[in-house]
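Participant: sequence and predicted model, in that order:
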Amino acid sequence: MGTSLEAILLDRWTELAGPLAREVGEDLVRRYSEPHRRYHTVEHLATMLAVIDDLAGDAADIDAVRYAAFFHDAVYAVDRADNEERSARLAEDVLPGLGVPSGTVAEVARLVRLTSGHHPEPADRNGGVLCDADLAILAADESGYAAYTSAVRAEYAHVPDELFRKGRAAVLQGLRQQEHLFRTPIARGRYEAAARANLAAELADLTE
């Protein structure tokens, strides 16, 4: 497929789901390559998988977490509020046909739905790993965080600036109000302080 990153992601998928699932993997990777995406792309998926690898020891079912990463933004349209739900349903439709056990399918769908708010329970080891990987970008260095916020704004280019700033600020406020942004010990130690500093700086810029 296309770029080397897409090929790497397809290899990761077939390693997880088996060579007979290659066609499904091609469809998933293609979804992350859709032209309207600026942040929720193959780069985001690859970064998430790398963080999940780092946090794997904290997961109860690492395969379920990796499946959930592939599906969590499989359906992404900026004008809809049900992307996570639609992505979860896609997983529920596709995974049984690949021979994935029903319990794992249910867990994958639960995890995908969890990414709509990033509020895993303290004992939710799989949810903690997945959400930590999804939010790791918040701890990027200055240039990386600027690129992230620019890409998110580009995805919502159709939204007037005043409305975007208000909506984005509400999302960030919701994150800041959580006692901990990150659930796993590794991620909390590695990302928490930098992420909170980035959120505070962006909020100050949005509300000035």
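Facilitator: Nice, thanks for sending it over.
Participant: from here on, contacts and neighbour counts on C-alpha atoms
Facilitator: Noted.
Participant: before we move on, which element is the spatially most central residue of the chain in?
Facilitator: With the centre of the chain defined as its mean C-alpha position, the nearest residue by Cα atoms, centre = their mean is residue 134, 3.8 Å away. Under the assignment given by DSSP states H and E, the secondary-structure element containing residue 134 is helix 125-135.
Participant: which SS class is residue 16?
Facilitator: Under DSSP: H, G, I helix; E, B strand; the rest coil, residue 16 falls in the helix class.
Participant: I'd like to know how far the closest residue to residue 73 other than its chain neighbours sits from residue 114.
Facilitator: In space, not counting the residues next to it along the chain, residue 73 is nearest to residue 87; the distance is 6.4 Å by Cα to Cα, 6 or more residues apart in numbering. In this structure, residue 87 and residue 114 are separated by 11 Å, where distance is defined by Cα to Cα, to the nearest Å.
Participant: ditto for residue 9
Facilitator: Separation of residue 9 from residue 114 (Cα to Cα): 23 Å.
Participant: now the top helix by length along the chain: buried residues?
Facilitator: Taking DSSP state H as the assignment, the helix of the chain that covers the most residues is helix 185-207. Neighbour-count burial for helix 185-207, with 16 or more other Cα atoms under 10 Å as criterion, is recorded at 186, 187, 188, 191, 192, 194, 195, 196, 198, 199, 202, 203.
Participant: for it, name the packing helices and strands.
Facilitator: helix 161-176 (3 or more Cα pairs under 8 Å, 6 or more residues apart in numbering; DSSP states H and E).
Participant: which helices and strands does the helix it packs on pack with?
Facilitator: Secondary structure elements in contact with helix 161-176, counted by 3+ Cα pairs under 8 Å, 6+ apart, are helix 185-207.
Participant: next secondary structure element downstream of the helix holding residue 134?
Facilitator: Tracing the chain past helix 125-135, the next element assigned as helix or strand by DSSP H and E is helix 142-155.
Participant: dropping in the other structure now:
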Amino acid sequence: METLVERFRAAARAAGATAEDTDLEAAAAYLLTRWSEPQRQYHTADHLTAVLDVVDRFAGLAPHPERVRLAAWMHDAVYDPRALGDANERDSAEFAEGLLQTLGVAEDTAQEVARLVSLTAGHATGEDDPDGELLCDADLAVLAGDDDAYAEYTAKIRREYAHVPDDDFKAGRAQVLKALLELPSIYRLAPLREQWEAKARANLENELKRGA
């Protein structure tokens, strides 16, 4: 079974990276230190792995799965629970573009990966964007977990926001849940929607009823 470092190296190489393998591996190791920062409870290497696994499983639905894989690596590269708005996604996108170009990825490809990263701010994609749809669907796959998995996910999110008072957290979390439920579909790609949509909506609605 490939290690995460090997998976990054393969994705970067498939996207056109010209850097030496040692540089690609060093970049992956550096990214993993970011994914292991102490403020993270949910947005950890476990989440990264879960997103990559979904991308691999449904890679045939995307024209450029290597870009989606790189976007998965980068989409929470910058993560501060105290950040406002979409600052984390914006900073992660900027970071992705710069890092990939230093690894020899063509500018237009690096920019496209950065664009994909930015989509995870609101998980809203335009028409005819299967790469973006796969990334967003993979990022939200956790919402369709069974009861135990969903409870574990929400507990980790609460720990990440331990600095936020309960009432404020509940209000903010309710906004997030309502925004997701207001999407025409949580999952954009038909095979994922067929498998996960109903369970994800049930999980979100149940959390709202419990008072988020």
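Facilitator: Nice, I can see it. Keep in mind that what you see is a predicted model, and the values were worked out from it rather than measured.
Participant: before we move on, back to that, so the residue nearest to the centre of structure 1 makes contact with residue 48?
Facilitator: Yes: using Cα atoms under 8 Å, residue 134 of structure 1 and residue 48 qualify as a contacting pair, with a distance of 6.0 Å.
Participant: which residue in structure 1 aligns with residue 188 of structure 2?
Facilitator: Under the alignment defined by TM-score structural alignment, residue 188 of structure 2 corresponds to residue 183 in structure 1.
Participant: can you classify its match as helix, strand or coil?
Facilitator: Three-state assignment for residue 183 of structure 1 (three-state DSSP): coil.
Participant: what does residue 56 of structure 1 align to in structure 2?
Facilitator: For residue 56 of structure 1, the aligned position in structure 2 is occupied by residue 59, per TM-score structural alignment.
Participant: pretty sure that match contacts residue 67?
Facilitator: No: using Cα under 8 Å, residue 59 of structure 2 and residue 67 do not qualify as a contacting pair, with a distance of 10.6 Å.
Participant: who's more crowded, these two?
Facilitator: Of the pair residue 59 of structure 2 and residue 67, residue 67 is the one with more neighbours under other Cα atoms under 10 Å, namely 24 against 18.
Participant: so what's the more buried one up against?
Facilitator: Listed by Cα atoms under 8 Å, 6 or more residues apart in numbering, the contact set of residue 67 of structure 2 reads 11, 15, 109, 112, 113, 131.
Participant: list the buried residues of the helix or strand that contains the fourth one.
Facilitator: Put plainly, it is residue 112 of structure 2. When secondary structure is defined using DSSP H and E, the element that contains residue 112 of structure 2 is helix 107-119. Neighbour counts over helix 107-119 of structure 2 (16+ other Cα under 10 Å) mark 109, 110, 111, 112, 113, 114, 115, 116, 117, 118, 119 as buried.
Participant: tell me the one of those residues nearest residue 72 of structure 2?
Facilitator: Within the set of the buried residues of helix 107-119 of structure 2, residue 117 lies nearest residue 72 of structure 2; the separation is 7.4 Å, counting by Cα to Cα.
Participant: residue in structure 1 matching the closest one?
Facilitator: Using TM-score structural alignment as the criterion, residue 117 of structure 2 maps onto residue 112 of structure 1.
Participant: check contacts around its match.
Facilitator: Applying Cα under 8 Å, 6+ apart, one finds that residue 112 of structure 1 lies in contact with 68, 69, 71, 72, 84, 85, 87, 88.
Participant: and those, which two are the farthest apart?
Facilitator: Checking those with Cα to Cα, the most distant pair is 69 and 85, at 14.0 Å.
Participant: now do the contacts for residue 203 of structure 2.
Facilitator: By Cα under 8 Å, 6+ apart, the contact set of residue 203 of structure 2 is 143, 144, 147, 150.
Participant: need the counterpart of it in structure 1.
Facilitator: Superposed on structure 1 with TM-score structural alignment, residue 203 of structure 2 falls opposite residue 198.
Participant: once aligned to structure 2, how far is the helix holding residue 134 of structure 1 on average?
Facilitator: Following the fit onto structure 2, the mean deviation recorded for helix 125-135 of structure 1 is 0.3 Å by mean Cα distance after the TM-score superposition for structure 1.
Participant: where in structure 2 does that helix align, residue-wise?
Facilitator: Taken onto structure 2 by TM-score structural alignment, helix 125-135 of structure 1 occupies residues 130-140 there.
Participant: now that stretch, how far from the centre of its chain.
Facilitator: 8 Å (Cα atoms, centre = their mean, to the nearest Å).
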